[in-house]
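*Asks:* Coordinates only, no sequence provided:
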């Protein structure tokens, strides 16, 4: 009995020792795992800090946006833009692929331009009236052949507006018409490129006009940025009428002035033209679009 008791005590003590050893090993393994996790978290934080520092350095350099020299080694393109020819080919391919959407849109634009701008002038209406009266006389006299000529003349007058300059109302209508068609085209192109094949042209007219005011504000900013070019043209016309450019020294001064003004205007306009496309996104303010562009 004593031997069996001693054996049971020894077995219990050995099992307890094994349990203690296994628990100790498990604790060490857990500690090592925690250390490894902490090291991984530290490495991730360091990588995130390094990325933030790189972004800050790139923002501080502001390549090609200041008068400081920018080196080629510091310049890193975030996106690779295709060339103009490839972009033009992509546009034509998309137009011919989805011609059932873009062709009616083009016809609507041409029709609205003809009837809202070409047929609004008083001279145009007078020419149309004269052609209609002459056609009625020819038909009454039996000259049916002149009806076709009168029809072609009438169509030419309406489509060209009589080749006269547009008045203020026609200019406003033309700007609004171009802006609406521009927004609808961008809306349709964005959804078609995103793979939404079920979109229709009417969806563009119903949903694309929300950034109309923002687009007009960006257009106003573009007009203000083009003022240096307008001033240069006005000064050039005045200099021609007053023979200011006859002397070489004054001509050199005007050339330097014109170069600076045109360069400044082109520098400002280079990003604002892209802002017209950026501002078409819903919920985007005009100044934010200009900063992004």
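*Replies:* On my side now, so go ahead. Keep in mind that what you see is a predicted model, and the values were worked out from it rather than measured.
*Asks:* For the rest of this, base every contact and every neighbour count on C-alpha atoms.
*Replies:* Will do.
*Asks:* Could I get the contacting residues of residue 162?
*Replies:* Each residue near residue 162 by CA atoms under 8 Å, 6 or more residues apart in numbering is listed here: 118, 123, 124, 156.
*Asks:* which of those residues count as buried?
*Replies:* Buried positions within those, assessed by neighbour count (16 or more other CA atoms under 10 Å), are 118, 124.
*Asks:* so which pair among the contacts of residue 162 is furthest apart in space?
*Replies:* Among those, the pair separated by the greatest distance (CA to CA) is 123 and 156, at 13.5 Å.
*Asks:* Use this one as the comparison:
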């Protein structure tokens, strides 16, 4: 019995040591594999041969046209998705306040009467209203319930759009309801990726807090201090953009069957090596295209609404601009989700390996 009791602790220690050794070896192997796929090293000059990768993409305008043509080809399905998204938005969140819009228009008309004249004045007021509602919206401060509904609806429409495009481009015959019923499976993994993106936005948050503090203290009045602040703020914004670029594609990758969030983030990071700046410019162009399209759609609507309201004040009670703004937001969200997915497909098709 004493011999047995002495051997048991030794056996347990050996097993524990073997498990620890195996775990350390696995971690070391994973780190080496990760570093092997990342040619850049901190404080070390990267050679172009180590990170140069091909990325054959259509032009900026041509690719945006391809995205629009793809949605138009399956317009029945995506129009149905947009209708469902808009209906749920109206029921759960609501549309912008018409009173807020009228107050904004009245304020700009009164304060801008000496700045703008004639048709240019109407165009100037419409442009300022568009800038105001684009930056702050017409809903005021949303409640906690509305914020939750916004996130849930956004995730569901994103997942549904990706699911539908994946099956439609694969030649499968699907309906919009199939996407609504089946696309929500990876929602927990998607939420985890979104939380990672929120963490990646911390540098931007620090820049915003720093701007508020510097503005209140008069630091931005000029001089070397202001220059240093803007340089630091620009670095923080670039850091967030650098991190977020791969996370956009991780949102697509995590929808694959059997995919886990950390693995999706690693796979997305591998796709970015040697291509990050070019992909970031594509995403930036997508955002600019949405802003330009919003101006093309909303500014004429606002001008017409202002003119008709001046002729018939009763028209001011009809929420034309808030409804158009909400519908445009729905279309822009579906289009941007399709843009990200199709850009991901283009990158996957160009299966160039990193130079090692």
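*Replies:* Looks like it arrived, so ask away. Because the structure is predicted, anything quoted here is derived from the model rather than measured.
*Asks:* Superposing both, give me the TM-score.
*Replies:* After superposition, the two chains reach a TM-score (TM-score structural alignment, normalised by the length of the first structure) of 0.61; 200 aligned residues with a CA RMSD of 2.9 Å.
*Asks:* Please flag which of the contacts of residue 162 of the first structure sit within strands.
*Replies:* Among these, no member is found in strands (DSSP state E).
*Asks:* And the helices in the stretch 101-250 of the first structure?
*Replies:* 122-141, 145-160, 168-193, 201-207, 212-225, 227-241, 248-278 (DSSP state H, counting those that start in this stretch).
*Asks:* Tell me the residues of the second structure aligned with the third one.
*Replies:* When you say that, I think you mean helix 168-193 of the first structure. Per the alignment by TM-score structural alignment, helix 168-193 of the first structure matches residues 144-169 in the second structure.
*Asks:* quick one: which of the helices of the stretch 101-250 of the first structure is nearest residue 9 of the first structure?
*Replies:* helix 168-193 (79.7 Å).
*Asks:* That closest one: which residues count as buried?
*Replies:* 170, 174, 179-189, 192.
*Asks:* Please apply the same query to stretch 320-330 of the second structure.
*Replies:* 321, 322, 323, 324, 325, 326, 327, 328, 329, 330.
*Asks:* The third one against residue 94, yeah?
*Replies:* If I follow you right, that is residue 323 of the second structure. No - taking CA atoms under 8 Å as the definition, residue 323 of the second structure is not a contact partner of residue 94, at 9.9 Å.
*Asks:* tell me, what residue is most central in the first structure?
*Replies:* residue 277 (2.1 Å; CA atoms, centre = their mean).
*Asks:* what's the closest non-adjacent residue to that residue?
*Replies:* Distances taken as CA to CA, 6 or more residues apart in numbering put residue 186 closest to residue 277 of the first structure, at 7.5 Å, once the chain neighbours are dropped.
*Asks:* What's the separation between that neighbour and residue 271 of the first structure?
*Replies:* Distance from residue 186 of the first structure to residue 271 of the first structure, counting by CA to CA, to the nearest Å: 18 Å.
*Asks:* now swap in residue 30 of the first structure and tell me
*Replies:* 57 Å.
*Asks:* Settle it for me: which of the two has more neighbours?
*Replies:* Between residue 30 of the first structure and residue 271, counting by other CA atoms under 10 Å, residue 271 is the more crowded of the two (16 against 12).
*Asks:* which residue in the second structure lines up with that one?
*Replies:* Residue 271 of the first structure maps onto residue 246 in the second structure, by TM-score structural alignment.
*Asks:* Could you do residue 216 of the first structure as well?
*Replies:* Using TM-score structural alignment, residue 216 of the first structure lines up with residue 191 in the second structure.
*Asks:* what's around its match, how many residues?
*Replies:* For residue 191 of the second structure, using other CA under 10 Å, the count is 16.
*Asks:* Likewise for the one 10 residues further on?
*Replies:* Neighbouring residues of residue 201 of the second structure were enumerated by other CA under 10 Å; the total is 18.
*Asks:* and it, what is it in contact with?
*Replies:* 240, 244.
*Asks:* That one corresponds to which position in the first structure?
*Replies:* Aligned partner of residue 201 of the second structure by TM-score structural alignment: residue 226.
*Asks:* Kindly report the same for residue 68 of the second structure.
*Replies:* Looks like residue 68 of the second structure aligns to residue 92 there (TM-score structural alignment).
*Asks:* Repeat that for residue 80 of the second structure.
*Replies:* Looks like residue 80 of the second structure aligns to residue 104 there (TM-score structural alignment).
*Asks:* Return the distance of residue 104 of the first structure relative to residue 200 of the first structure.
*Replies:* 11 Å.
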